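[1] the sequence and its predicted three-dimensional model are supplied below.
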Amino acid sequence: MENGEEMQTLIKAARSGSVQSVKQALEFGIDVDALSSDHWTALMAASEEGHTDVVELLLANQANVDTKDLDGATALYIACYYGQVGAARALLASGAAIEMADDQGFTALMSASEKGYADVVELLLANNANVDTQLPNGDTALNIACWYGQVGAVVGAVRALLASGAAIELADDQGITPLMSASLKGHTDVVELLLANKASVNTQLPNGATALKVACEHGQVGAVRALLASGAAIELADDRGVTPLMSASKNGHTDVVKLLLPNARQAAQDPSMCLISQPTGGMTEVKPTQPNRWDATWGEAATRDC
């Protein structure tokens, strides 16, 4: 076989999970670190698929544990990205560089956190992964989990990060905290977990927006409910004077408006706002007395006349 064919034989065998085929390829003399055109090795292929026995065999045959692909990812990063905890454990036992990042600055911990693989996150943290490493934009594994995490899967990863001392208020370079990320994305269980761990509920972005404001803007009713239960300041406006109620109304989030109204003093007291009991297509139109500031509709009858 030519070198290219030999390399493909080994990588294909590793990806298939056939220990016997990998042994035969190595006995034939194929380089254990042979690279594909995209700079992948057999170790990377086995790590992606979670073939722990093949990973261990390749490592026992002196495979380079920290080779990078064209994007800067190592076998450990790849295993963590795909949630392959057994492969990740074998790689760490062979000295894989736990902090080695890809070309964008993502570490193995960040990749596992993004995907919500709590068991992988716990493994990495138990092996002393830096819980607060930041991307060039300031994101940490915690903020990444709260922002990108899969609904229903990410809470375990967040819990593991918090248990290892992740800085709960560490914001990215836009000032976005983990609580803001989870609130905007509607990860209610994560919002509740962060609040239970004493996340500051009224931290403001440089433009004055809070977690409550961004949750209202994006119609995340579960997050809004959790934030209000933890004492979020319902009247705290951004630097343009826009409150959470205004933001929810402007974007047509009726359920959020209904949730806010019983607690929003401005609805009854703010002279700049006029609530008009005139149904428009089954909805009630809401307008400010100062024209062109904002307008929206909601399905709740107005509480006072103009």
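    Perfect, I can see it now.
[2] switch to C-alpha atoms for all contacts and neighbour counts from now on
    OK.
[3] residues near Asn197, how many?
    Asn197 has 13 neighbours, counted by other CA atoms under 10 Å.
[4] kindly apply the preceding question to Glu192 instead.
    By other CA under 10 Å, neighbour count at Glu192 equals 23.
[5] mind checking how far it is from Gly222?
    Using CA to CA, to the nearest Å, Glu192 is found at 10 Å from Gly222.
[6] how about Gly186?
    Distance, Gly186 to Gly222, by CA to CA: 7 Å.
[7] more neighbours, these two?
    Gly186 (22 against 17).
[8] for the more buried one, which non-adjacent residue is closest in space?
    Using CA to CA, 6 or more residues apart in numbering and skipping the chain neighbours, the partner closest in space to Gly186 is Gln220 (5.1 Å).
[9] surely that neighbour meets Ser181?
    No. Gln220 lies out of contact with Ser181 (CA atoms under 8 Å); the separation is 11.7 Å.
[10] ok now do the closest residue to Gly95 other than its chain neighbours, which residues does it touch?
    Counting by CA to CA, 6+ apart, the nearest residue to Gly95 once its immediate chain neighbours are dropped is Val65, at 7.4 Å. Neighbour list for Val65: 43, 59, 74-76, 91, 94-96 [criterion: CA atoms under 8 Å, 6 or more residues apart in numbering].
[11] do Leu10 as well
    Applying CA under 8 Å, 6+ apart, the residues contacting Leu10 are 21-22, 25-26, 30, 32, 42.
[12] tell me which element it is part of?
    Element membership of Leu10 [criterion: DSSP states H and E] is helix 3-16.
[13] got another one to weigh against that:
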Amino acid sequence: MLAAGNDAQEYGDYKQEDSGQIRRDKTVQLLLNNEADIHLCSEDGTSPLYIACQCKYDSTVQLLLSNGANINLCENEGASPLYIACENGHDSTVQLLLNNGADINLCTKDKASPLYIACENGHDSTVQLLLDNEADINLCDDEGAVPLHIACQNGHDSTVQLLLRNKANINLCTKNGVSPLYVACYNGDDSTVQLLLNNGADINLCTKDKASPLYIACENGHDSTVQLLLHNGADINLCEKEGASPLHVACQKGHDSTVQLLLNNKADINLRTENGVSPLYIACENRFDSIVQLLLSNGSHINLCTTNGFSPLYIACENGHDSTVQLLISNRADINLCSKDGASPLYIACENGQDGAVQLLLRNGADINLCTKDGVSPIFIASENRHSRTIQLLMNN
């Protein structure tokens, strides 16, 4: 193994008639003539043939094969000599192995094929060589990802084009329902997205959680990708399994420009999730005041509540987002709008000791004695939670 991987460099003024390659092969042959075990591997399962393929020492590879080396002997993680040659883009070594009967679809333990690893690294000539030798273009790894997935993930457009020309399944999804287009949109790789769309990718193909390519582009704030998808007819209101739309996730992540882009393209501004959460509610929950203002300016319903009756003002008060509270009050939010159990914005602010919100609410006419359905008042809940400053504030009012 040491001989098979030796680069046999010259040092100083030492002169040698034979080249490094010739000396390497002479050493290998000498050892084999003296009954060296050709399959004796290192601790990680690396064989002499594997090392020679990794280093692109084709003459040594041929020598080992001629002496009976197992061409498909894998290291401990299941990588074969062909796999390591493909990983490094050693086309001449790949061709040599294929000519000698290497298993072209032999995968690692996590089911990554030689074609998969060549696509991951963008070795187009290696990819073409494997395809010309009938490698399985849609062979999946453990997660169900195919070579097209990994090429899209790494932005290797020429590799993507090569795979598509050879009839890779453009809409083949992983076990979680992730399509190649979804992967490209996740990364905001517009050139790959356009390439996939031009070749007939399903623009609204969702994951198992019902997240669309547009949804994931919005989640990551990839505005140019969002625009590209919308221009090609993506469903702007297509929701994931819990009812969150692309606008919801853009508001949740605080992507102002993405929110504006969606609103410009007529996204449903009052679309609610299964729990009744609106885009405005989620922006208030996360204290994204610029988005709150943007939504209100575009006609968002300021008092739209969740299924439990929690309003945007309620959630802002609960979290002590004073600037958001002020913004909502300035836009005429219902200051006494209660939840289903009768808890008002003032009540929840008192329960959590959010004194800034309490002061704002009282200054703007909140009912200081408005009780829950069980008769619990704001001052009672403040006392129960030992918020002494909140109690004093209520007493002063």
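    Arrived safely, thanks for sending. As the structure is a computational prediction, the values presented were derived from the model and not from experiment.
[14] for the two chains, what TM-score is obtained?
    With the length set by TM-score structural alignment, normalised by the length of the first structure, the two chains reach a TM-score of 0.78; 259 aligned residues with a CA RMSD of 2.0 Å.
[15] and Thr297 of the first structure, which of the three is it?
    Put simply, Thr297 of the first structure is strand when judged by DSSP: H, G, I helix; E, B strand; the rest coil.
[16] one step back: next structured bit after the helix holding Leu10 of the first structure?
    According to DSSP H and E, the helix or strand after helix 3-16 of the first structure is helix 19-27.
[17] specify the angle between that next one and helix 3-16 in degrees.
    In terms of direction (axes from the mean of the first three to the mean of the last three CA atoms, to 10 degrees), helix 19-27 of the first structure departs from helix 3-16 by 150 degrees.
[18] and helix 19-27 of the first structure, what does it pack onto?
    For helix 19-27 of the first structure, the elements it packs on are helix 3-16, helix 52-60, judged by 3 or more CA pairs under 8 Å, 6 or more residues apart in numbering; DSSP states H and E.
[19] list the contacts of Ala211 of the second structure.
    If you count contacts by CA under 8 Å, 6+ apart, Ala211 of the second structure has them with 239-241.
[20] what residue of the first structure matches up with it?
    In the first structure, Ala211 of the second structure lines up with Ala73, judged by TM-score structural alignment.
[21] what residues of stretch 227-243 of the second structure count as buried?
    Going by neighbour count (16 or more other CA atoms under 10 Å), the buried part of stretch 227-243 of the second structure is 227-230, 234-240, 243.
[22] so where in the first structure does that stretch end up aligned?
    With TM-score structural alignment as the criterion, stretch 227-243 of the second structure aligns to 89-105.
[23] how far off centre is the matching stretch?
    Relative to the centre of its chain, stretch 89-105 of the first structure is centred 20 Å away, using CA atoms, centre = their mean, to the nearest Å.
[24] what residues does it touch?
    Contacts for stretch 89-105 of the first structure (CA under 8 Å, 6+ apart): 52, 55-56, 59, 65-66, 71-77, 107-108, 123-124, 127, 129-130, 135-136.
[25] so which of these belong to helices?
    Among the contacts of stretch 89-105 of the first structure, the ones falling in helices (DSSP state H) are 52, 55-56, 59, 75-77, 108, 123-124.
[26] okay, the residues you listed in TSV with neighbour count and distance to Arg240 of the first structure next?
    Supplementary listing: those in TSV, determined by neighbours: other CA atoms under 10 Å; distance: CA to CA, whole Å:
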residue	neighbour count	distance to Arg240 of the first structure
Thr52	21	55
Val55	30	56
Glu56	23	59
Leu59	18	59
Ala75	29	48
Leu76	32	46
Tyr77	31	43
Ala108	30	40
Leu123	19	45
Leu124	23	43
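[27] and of these, the nearest to Pro206 of the first structure?
    Ala108 (30.4 Å; CA to CA).
[28] thought that closest one was touching Gln84?
    No. Checked against CA under 8 Å, the pair Ala108 of the first structure and Gln84 is beyond contact range at 11.7 Å.
[29] and Gly342 of the second structure, which of the three is it?
    Applying three-state DSSP: Gly342 of the second structure is coil.
[30] from Ser278 of the second structure, how far off is it?
    20 Å.
[31] which of these two has more neighbours?
    Using other CA under 10 Å as the criterion, Gly342 of the second structure and Ser278 rank with Ser278 on top: 29 against 18.
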